[in-house]
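K.L.:
Output the structure for:
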Amino acid sequence: MDTAGFTNLLTRPGPYATVLADVSQDSDNAAHAKELRVRAACEELSAQGAPPDVVAEVSDRLAANVRLPAPAARVVVATPEGVAYDQVAVAEVPNQVATWDPLPDLGSWIAARDSSVSFVLVLVDHAGGEISLWDSGLPRPTSTTTVEGDELEHVQKVQDDVGWAAYRMQQTTDNVWRHNADKVAEEVTRLVRDHGHDLVLVGGDPHSVSRLRDVLADQPVEVVELESGQRAADGGEEALHDAIRSALMDRVVRQRTALVRRLEEAWGRGDRAATGVRDVADAFVTGRVETLLIDPDALAGRTLDPADHPGLTFGEAPVSGPVEAGEALVAAAVLTDAQVCVLPASVLGDAPVAALLRWA
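P.N.:
Coordinates of the predicted model:
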């Protein structure tokens, strides 16, 4: 997971109230259950010493309705200066989080969001295409663009030269279709450049899809052709959604498999990997961590004392004495632009945390 979105969090001095809660509200009973969960989270914050005004701000954010299908997760992080982070997503919340700590408690939120994928969905046909930007943790696209292609020019057929007229018609048709696919590819290229997406899912007319893939071949993106997907209103929406889910699941599995393989190779060479809380913390001191690999459940209850790692800092947060190891390592990742990914301890050498390093 890219940690850039958390950067502003650590410009505040803290302490931090962090709540991750299920805010699903898809029925009357669910609304009451949500109210009880919010109340329990706020009571927990108060019991840990969070000031009443901080608790009130968190409560107000959590109580607000969200337009998401169940399961809906919301994370709110607040300090005495106000709410510093507030995000929602379609995700399960296995265990509610409510902490008042020197650092934000983001491990469970990262676990909920780590399998989400940002992607571009392109449905293309001879007439143009529809391009939408998606986050798989949200039920609707963040933006949609329609590219209207050129219309096919009418070619008058001549009665005494039907063969030549048909040839001219086919040539004109092919040129227009290629041009329309190129217009769609041009818009996809612009969106990828502006938004940084590296996965493009393409569905629609096979000839237009093939042309689009050829044009995008030189772009720094992975292009995946969907098994189903049409731009027309009756193009099989359920089949399209199934094809998208399958492509995204394949992407997540391949990414995690690649991380495990890289970690195993680094262990085999004896370099570019750190394992365990102490070694990973030392690697953060020298700015060597490229990707932090955590098992939030295995990290729970483990502590880290910054005094044991001279040079390990947490932005504006005045940390003294032992803190939760998971909170400290995620904060260090945020401040050093490291990625954070969630993997089970069983593939991390039975350690709760490991790291892939930028250099040995």
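
K.L.:
from here on, contacts and neighbour counts on C-alpha atoms
P.N.:
Fine.

K.L.:
so what's the closest residue to Ala31 other than its chain neighbours up against?
P.N.:
Leaving aside its chain neighbours, Ala31 sits nearest to Gln25 (4.8 Å; criterion: Cα to Cα, 6 or more residues apart in numbering). Shown in contact with Gln25 (Cα atoms under 8 Å, 6 or more residues apart in numbering): Ala31, Lys34, Asn65, Val66, Ala70.

K.L.:
In helices, which of these fall?
P.N.:
Ala31, Lys34 (DSSP state H).

K.L.:
Dump the contacts of Gln25 into TSV; add neighbour count and distance to Val184 as well.
P.N.:
Converted to TSV, those look like this (neighbours: other Cα atoms under 10 Å; distance: Cα to Cα, whole Å):
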residue	neighbour count	distance to Val184
Ala31	16	43
Lys34	18	43
Asn65	11	37
Val66	15	33
Ala70	17	34
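
K.L.:
re the thing from before, how close does the residue nearest to Ala31 get to Asn95?
P.N.:
18 Å (Cα to Cα, to the nearest Å).

K.L.:
likewise Thr303?
P.N.:
Noted for Thr303: a distance of 20 Å to Asn95, by Cα to Cα.

K.L.:
Have a look at the two and say which one is more surrounded.
P.N.:
Thr303 (16 against 10; other Cα atoms under 10 Å).

K.L.:
Quick one: the helices in the chain, in order.
P.N.:
Using DSSP H, the helices of the chain run over residues 28-47, 52-63, 107-113, 162-195, 206-215, 237-269, 277-285, 296-299, 325-335.

K.L.:
For the ones you listed, give me a markdown table that also has distance to Thr313.
P.N.:
What follows is those, written out as a markdown table (distance: least, Cα to Cα, whole Å):
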| stretch | distance to Thr313 |
| --- | --- |
| helix 28-47 | 25 |
| helix 52-63 | 25 |
| helix 107-113 | 18 |
| helix 162-195 | 31 |
| helix 206-215 | 46 |
| helix 237-269 | 26 |
| helix 277-285 | 8 |
| helix 296-299 | 20 |
| helix 325-335 | 7 |
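
K.L.:
One more, so I can put them side by side:
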Amino acid sequence: MASRAGSTGIDASLYRREGQWCTALVDVSLGTTAAQEAVDALPGVVGKLLASQQASEADIAALAEALVPAQGHASPVARFVAVNNGEVVLDELIDGLKVEAADVDCGPFPNLVALARARGGQFPYLVAEASKDGGEVRLYHSSVQGVGESRGVTGDPEEAHHARKVPGRYDEPKNRSNTEEIWRRNADELAKQIDELARENYVRLIVLAGDIKARELVASKLGSAHKPITSILEQHTRTGGADQAAFAAAVQGQVDEVLGRDVEELSKRVANRTGNDRPDLALGFDEVVAALQQAQADTVLVGQYQDDETLMALDADPWLCGEDSEEHSESVIGSWPAPEVLLRATALTDATIRYVPEGVLPEGVGIAALLRWPNAAEPAT
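P.N.:
Now for the predicted structure:
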């Protein structure tokens, strides 16, 4: 499966694949008889819509097979599926998104806007729970339900607690030293697992909980690059009576803090560049299109959806142009709604796209871009 849309946008390799694409965004919520009946009917409904857009039989069959209900997910939940040449390339559940009617699209490149909006700004993070006889570390993504990867460290409980079984022996310096050495060894192994997962997945947050002594040991052994992004929760979660709901809420609070800081930072970056002299900020639709054409846009910020605009998609650099442009006519592959073409150009120029809340962009501005290099100064008159 191709990589998900994240804070850096959609995987550009998706747009480089040849052949026809078919995408579908559908509601797969359960919970009522009517909802179950609606999900059961999806393959037929979507199949007819695909056929009306001249989708191939292979694409219709592959996409219809992927339209299964979201067992274990709270309503509402949507499923986004993208098929290329009869192969399911993306199959994602989007929690919290209510889809009123199936949204189906076929064309020479995938329409990934719905997925990008749902996933934009997501980041990977780790949750580690430590105990004296081992621990576990799990990889998550901030807007994806479920564990991405899990690793555990299991020490020998008998070895670790042997001295406690002999009355009066644990207090002896030798036995106490041996037991503490076992705890340190387990903590060292768990810290190595955390560092490895964090490094491989570019995580932005590590949440550490568990036995107080064990989590202190683990925290002290983490690599210097990961200590600043580690948050310690004062919860011993590896016990039978642990409140898992409270723990999950505390972890989500840490995730929300990171997301909030992201939006605040973007808002500050825009505010610092807004004014008469803003050589490294593009404001408005036309300026953003021009910046993308030059691969100058570093981060595209979308406050309003730009649904009322259309753009021409090109099969080579600069990847897009305006409807009235007479340039690049040999590269034009067609005209589409601006959100689709903008997202494609953003990915193909290795830029970031973020769908931001109200207040980040100046009043009356629906789209902007932070630039990789400043615009040339206007010549003096």
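
K.L.:
TM-score for these two?
P.N.:
Once the chains are laid over each other, their TM-score by TM-score structural alignment, normalised by the length of the first structure reads 0.83; 350 aligned residues with a Cα RMSD of 3.4 Å.

K.L.:
For Val203 of the second structure, what is the corresponding residue in the first structure?
P.N.:
Aligned by TM-score structural alignment, Val203 of the second structure pairs with His197 of the first structure.

K.L.:
Grab the nearest non-local neighbour of that match.
P.N.:
Using Cα to Cα, 6+ apart, the closest residue to His197 of the first structure is Phe119 (5.8 Å).

K.L.:
Go ahead and confirm Gly276 of the first structure touches Asp350.
P.N.:
No. Between Gly276 of the first structure and Asp350 there is no contact, the gap being 9.1 Å when judged by Cα atoms under 8 Å.

K.L.:
Neighbours of the match of Val203 of the second structure, how many?
P.N.:
A count of nearby residues for His197 of the first structure, using other Cα under 10 Å, gives 19.

K.L.:
quick one, what contacts it?
P.N.:
His197 of the first structure is in contact with Ser118, Phe119, Val120, Leu191, Val221, counting by Cα under 8 Å, 6+ apart.

K.L.:
could those residues go into JSON lines alongside distance to Gly326 of the first structure and neighbour count?
P.N.:
Formatted as JSON lines, the contacts of His197 of the first structure follow (distance: Cα to Cα, whole Å; neighbours: other Cα atoms under 10 Å):
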{"residue": "Ser118", "distance to Gly326 of the first structure": "25", "neighbour count": "18"}
{"residue": "Phe119", "distance to Gly326 of the first structure": "29", "neighbour count": "23"}
{"residue": "Val120", "distance to Gly326 of the first structure": "32", "neighbour count": "25"}
{"residue": "Leu191", "distance to Gly326 of the first structure": "35", "neighbour count": "17"}
{"residue": "Val221", "distance to Gly326 of the first structure": "32", "neighbour count": "16"}
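
K.L.:
Distance of the counterpart of Asp256 of the second structure in the first structure relative to Leu199 of the first structure?
P.N.:
Matched by TM-score structural alignment, Asp256 of the second structure corresponds to Met249 in the first structure. Here the criterion is Cα to Cα. By it, Met249 of the first structure lies 13 Å from Leu199 of the first structure.

K.L.:
Looking at those two, which is more packed in?
P.N.:
Between Met249 of the first structure and Leu199, counting by other Cα under 10 Å, Leu199 is the more crowded of the two (19 against 14).

K.L.:
what's that one in contact with, if anything?
P.N.:
Ser118, Phe119, Val120, Val221, Glu222, Val223, Val224.

K.L.:
Across to the second structure, which of these hold up?
P.N.:
Checked against the second structure using both residues aligned by TM-score structural alignment, their matches' Cα atoms under 8 Å, these keep these contacts: Ser118, Phe119, Val120, Glu222, Val223, Val224.

K.L.:
quick one: Val1 of the first structure and Val340 touch, right?
P.N.:
Actually, residue 1 of the first structure is Met rather than Val. Yes. Between Met1 of the first structure and Val340 there is a contact under Cα under 8 Å: 5.0 Å.

K.L.:
hey, what's in contact with both of these two?
P.N.:
Ile110.

K.L.:
what about those two, which has more around it?
P.N.:
Using other Cα under 10 Å as the criterion, Met1 of the first structure and Val340 rank with Val340 on top: 23 against 18.

K.L.:
Trace Thr142 of the first structure over to the second structure, please.
P.N.:
Using TM-score structural alignment as the criterion, Thr142 of the first structure maps onto Gly148 of the second structure.

K.L.:
burial count for its match?
P.N.:
By other Cα under 10 Å, 13 other residues sit near Gly148 of the second structure.
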